[in-house]
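Trainee: coordinates only, sequence not included:
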């Protein structure tokens, strides 16, 4: 090699204690970035559910007479959340996490604001769908940010924060939505969320930094080339990253589908997560009718029962924050310091018991109009299990697919959101046909049939499947 300027090694990489390597950043910087991404992640799910108490007024103003069409205003947002990761997840692995979060949320901001001005059902559905596409950015890229910033044994707390905040959105959003709708107008539900998003965008301009190592190394290589003129500089990721726009878009659309089709691990987890996520929005969509018809509460008072779901999410997240990393560390110590993504599975297995128990208690107590606190306890147990499952799955995917974390999460998210769209549409018909009690029992039975085998399959066969995969890690990759 002919040197030009001072000697520079041909491979551009991070040194072990490199301060520019995200895993070596100060804890305070990483914590604020996680909080900011979680803030974006709060607004997006809040947008999905804040309209639930306002559906009747929206239907009246937009001349909607069919209940399924009315429910579609709630759930079509999730379709956008499912489509967005097909593009945004892989794009973040090519152009970086920060630009995708910023531009995705700007797209979300425009169409969420437009939803407040909708005059027809078609306009509302289009605006909600497109807002969901943009709003998916922090939900799929956020996991990649955590993977970039934290070592596996440190991720449990960060993942707990990242997961609990977005799930508090759909739990607390309807409370705010009910009071805003009654006090001002349902249109201000959209406007107030947009104002909050503008605030976060301004904070992101100051706090948010790029975390994806391949993009950081590419930038470092460009600076070194400018100063040295060395044409042989390479990063460890150069062979995996294309700069041609058409190639990038083709790879972006293809990688999520490729992971989903070729990775049995992701298939199992996607089906598992899809069902429990569908249950979340089935409960959200029927919550107003439970409290208004079974307990004869007003829409605003009835919306306060969403607090039970929020407390369940918070409790489950705290359980994960305390025990996930502890269990991971103990299993690592027992295996001579060897790290395995399967160390995340014990919490997943325990949570699989809570979901059917909670949904049965919720359904039968609501169906019999028992003391309202019993119904809320059922919702609490159910939501506690849900968040524990979601955090366990996210932790496992981050550990198993460290280089393709955003695409892997995106693949799971695509499948996960489909039941979130569909379940609210048939929920009224299910409960009208068999009642809340038997409807809850049927849903719990399916949860048992799907939820119990999934952790067992991952625990027994996970490592074998990873070893045979070209995308998954055989052991921890830094």
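Mentor: Happy to help now that I have it. All figures in this text were calculated on a predicted structure; none of them were measured in a lab.

Trainee: okay, CA-based contacts and neighbour counts for the rest of this
Mentor: Will do.

Trainee: For stretch 200-212, list every residue counted as buried.
Mentor: Buried residues in stretch 200-212, counting neighbours by 16 or more other CA atoms under 10 Å, are found at 200, 201, 204, 208, 209, 210, 211, 212.

Trainee: Tell me how far the second one lies from residue 56.
Mentor: Applying CA to CA, to the nearest Å, the value for residue 201 to residue 56 is 32 Å.

Trainee: for the first one, same thing?
Mentor: Computed with CA to CA, the distance linking residue 200 and residue 56 is 30 Å.

Trainee: now the one residue sitting closest to the centre of the chain: how far from residue 56?
Mentor: Among the residues of the chain, the one closest to the centroid is residue 139, at 4.2 Å (CA atoms, centre = their mean). According to CA to CA, residue 139 stands 29 Å off from residue 56.

Trainee: Ok, residue 351 next?
Mentor: Per CA to CA, residue 351 is found 35 Å from residue 56.

Trainee: which one of those two has more residues nearby?
Mentor: Neighbour totals were compared for residue 351 and residue 56, and residue 351 leads with 25 against 16 (other CA atoms under 10 Å).

Trainee: Might one say that that one is in contact with residue 392?
Mentor: No - the criterion here is CA atoms under 8 Å, and residue 351 misses it with residue 392 at 9.2 Å.

Trainee: Just say helix, strand or coil for residue 472.
Mentor: Assigned by DSSP: H, G, I helix; E, B strand; the rest coil, the conformation of residue 472 is coil.

Trainee: what do you get for the one 4 residues further on?
Mentor: Under three-state DSSP, residue 476 falls in the coil class.

Trainee: This structure: strands as residue ranges?
Mentor: Remark: no strands are assigned in the chain by DSSP state E.

Trainee: Give me the distance from stretch 147-161 to the chain's centre.
Mentor: 15 Å (CA atoms, centre = their mean, to the nearest Å).

Trainee: which other residues reach that stretch?
Mentor: 22-25, 30-31, 34-35, 38, 143, 146, 211-213, 317-318, 320-322, 324-325, 328-329, 391, 394-395, 398-399, 402, 405, 478 (CA atoms under 8 Å, 6 or more residues apart in numbering).

Trainee: What of stretch 343-353?
Mentor: 320, 324, 327-328, 331-332, 384-386, 388-389, 392-393, 395-396, 447-448, 451-452, 455-456, 458-459.

Trainee: this is the other structure I want to compare:
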């Protein structure tokens, strides 16, 4: 458990900082597409990892996968350290600026010694006092929860129902949802950009940030909850191979639906907090991860108590609740931003 914490602690900054970088270098009307491609590439791993891991586990050892992951992390570190010098220009890094602030005027150069600084890692969560950020974070959590509730027990639900025990074959069962994620992310980002462009033209250039979320509504109302509910019903009551193929369709639909919600939602967070994009993404991802980890423990217990159909039905209802939050944000986003102003982006600095 300790090393799983260390692993996620090291991997999570890439998502927040990566989204922040995209917000910095892409224009408003291009940001959704760029964000979609970024998350599509990130989700290529979950699409392929179960299959590759299953094959290696079945025919060799799961420890080999850990060696590959460690080597991959080392290679990424070397590439960033040596081929991205702009990330470590002396004097421009955050730590250099913080040190400069601590040097008092009466200190001569060279007299400053290191000082211990307390950094609160949870400080970014205070940004969630914004109703808009909180609503989007909650909606994203309910949508992504369907992914985890479906995937975590897949071996004991789909695998057990259709007699799949081979690790490589079980890994292949994850491909439909991963493929849906991979396709859905860039498609959702592109669609959100087109909606933003069209709505701005209709308003004679007036920008309404919540336009970005319009494309999330139909996916959060239909694809995500219905695919979750359908998978539970099909896996429980359809025993033939037709049931397995129908389950794959539900997995694929869920993968696309989840990204049709998450990709524009992520771009929206960067849109309204452009000057603090990495910080706002960290708050969004941190809150979502904390909520899902707690909820997942509850739902895995419910799965044993009340069965797959009712568990998936409850998760689908939560996804519809997320749709309601997104609808409210689209409908009343401007009023919600007026409730608590945390330095929202304007069209001049978007």
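Mentor: Nice, I can see it. Here the structure is a predicted model, which means the values were calculated and not measured.

Trainee: Once they're superposed, what TM-score comes out?
Mentor: Remark: TM-score between the superposed chains equals 0.85 [TM-score structural alignment, normalised by the length of structure 2]; 330 aligned residues with a CA RMSD of 2.7 Å.

Trainee: picking that back up, inside helices: which ones of the contacts of stretch 147-161 of structure 1?
Mentor: Assigned to helices by DSSP state H, the following of the contacts of stretch 147-161 of structure 1 qualify: 30-31, 34-35, 38, 143, 146, 213, 317-318, 320-322, 324-325, 328-329, 391, 394-395, 398-399, 405.

Trainee: Write the ChimeraX selection for whichever of these are buried.
Mentor: In ChimeraX, a selection of the buried entries from these looks like this (16+ other CA under 10 Å):
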select :30,34,35,38,143,146,213,317,318,320,321,324,325,328,329,391,394,395,398,399,405
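
Trainee: Helices of the stretch 101-250 of structure 1, residue ranges please.
Mentor: Applying DSSP state H, counting those that start in this stretch to the stretch 101-250 of structure 1 gives helices spanning 121-149, 155-183, 187-207, 213-228, 245-262.

Trainee: Buried among the contacts of stretch 343-353 of structure 1? Need that as a selection in ChimeraX.
Mentor: For the buried members of the contacts of stretch 343-353 of structure 1, the matching ChimeraX selection, counting by 16+ other CA under 10 Å, is:
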select :320,324,327,328,331,332,384,385,386,388,389,392,393,395,396,447,448,451,452,455,458,459
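
Trainee: Please name the nearest non-neighbouring residue to the aligned partner of residue 414 of structure 1 in structure 2.
Mentor: Taking TM-score structural alignment, residue 414 of structure 1 has residue 286 as its aligned residue in structure 2. With CA to CA, 6 or more residues apart in numbering as the criterion, residue 286 of structure 2 has its nearest non-adjacent residue at 7.7 Å, and that residue is residue 125.

Trainee: So the one you found versus residue 284 of structure 2, what's the distance?
Mentor: Going from residue 125 of structure 2 to residue 284 of structure 2 by CA to CA gives 8 Å.

Trainee: If you count surrounding residues, which of those two has more?
Mentor: residue 284 (25 against 18).

Trainee: what about the residue nearest to the more buried one when sequence neighbours are not counted, how many residues close to it?
Mentor: Leaving aside its sequence neighbours, residue 284 of structure 2 sits nearest to residue 137 (CA to CA, 6+ apart; 5.5 Å). Residue 137 of structure 2 has 28 neighbours, counted by other CA under 10 Å.

Trainee: Tell me the counterpart of residue 137 of structure 2 in structure 1.
Mentor: Matched across to structure 1, residue 137 of structure 2 falls on residue 270, judged by TM-score structural alignment.

Trainee: Equivalent analysis for residue 180 of structure 2, please.
Mentor: In structure 1, the residue matched to residue 180 of structure 2 (TM-score structural alignment) is residue 312.

Trainee: Counting neighbours, what do you get for the counterpart of residue 334 of structure 1 in structure 2?
Mentor: By TM-score structural alignment, residue 334 of structure 1 lines up with residue 202 in structure 2. Residues near residue 202 of structure 2, counting by other CA under 10 Å, number 9.

Trainee: Ok, the one 5 residues further on next?
Mentor: As a burial measure, the neighbour count of residue 207 of structure 2 was computed by other CA under 10 Å and equals 17.

Trainee: right, and it touches residue 200 too?
Mentor: Yes - here residue 207 of structure 2 reaches residue 200: they are 5.6 Å apart, a contact under CA under 8 Å.

Trainee: Distance of the match of residue 414 of structure 1 relative to residue 294 of structure 2?
Mentor: Applying CA to CA, the value for residue 286 of structure 2 to residue 294 of structure 2 is 13 Å.

Trainee: neighbour count winner among those two?
Mentor: Per other CA under 10 Å, whichever of residue 286 of structure 2 and residue 294 has more neighbours is residue 286, with 17 against 10.

Trainee: thinking again about what came up before, export the helices of the stretch 101-250 of structure 1 to TSV and append columns for distance to residue 105 of structure 1.
Mentor: TSV is the format used below for the helices of the stretch 101-250 of structure 1 (distance: least, CA to CA, whole Å):
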stretch	distance to residue 105 of structure 1
helix 121-149	6
helix 155-183	15
helix 187-207	8
helix 213-228	20
helix 245-262	19
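
Trainee: What range does stretch 164-176 of structure 1 cover in structure 2?
Mentor: With TM-score structural alignment as the criterion, stretch 164-176 of structure 1 aligns to 40-52.

Trainee: ok, and what's touching the matching stretch?
Mentor: By CA under 8 Å, 6+ apart, stretch 40-52 of structure 2 touches 168-179, 181-186.

Trainee: For the residue nearest to residue 278 of structure 2 when sequence neighbours are not counted, grab the count of nearby residues.
Mentor: In space, and not counting its chain neighbours, residue 278 of structure 2 is closest to residue 20: 4.2 Å by CA to CA, 6+ apart. The number of residues packed near residue 20 of structure 2 is 24, by other CA under 10 Å.

Trainee: Counterpart of residue 20 of structure 2 over in structure 1?
Mentor: Counting by TM-score structural alignment, the partner of residue 20 of structure 2 is residue 144.

Trainee: didn't that match look like it was pressed against residue 408?
Mentor: No - at 9.5 Å, residue 144 of structure 1 and residue 408 do not qualify as touching, with contact defined as CA under 8 Å.

Trainee: Could I get the full set of helices for the stretch 151-300 of structure 2?
Mentor: Here the stretch 151-300 of structure 2 has its helices, by DSSP H, counting those that start in this stretch, at 154, 160-161, 167-172, 175-202, 216-218, 224-237, 241-272, 277-306.

Trainee: Including distance to residue 90 of structure 2, could these go into TSV?
Mentor: Conversion of these to TSV gives the following (distance: least, CA to CA, whole Å):
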stretch	distance to residue 90 of structure 2
helix 154	49
helix 160-161	56
helix 167-172	45
helix 175-202	35
helix 216-218	42
helix 224-237	47
helix 241-272	27
helix 277-306	21
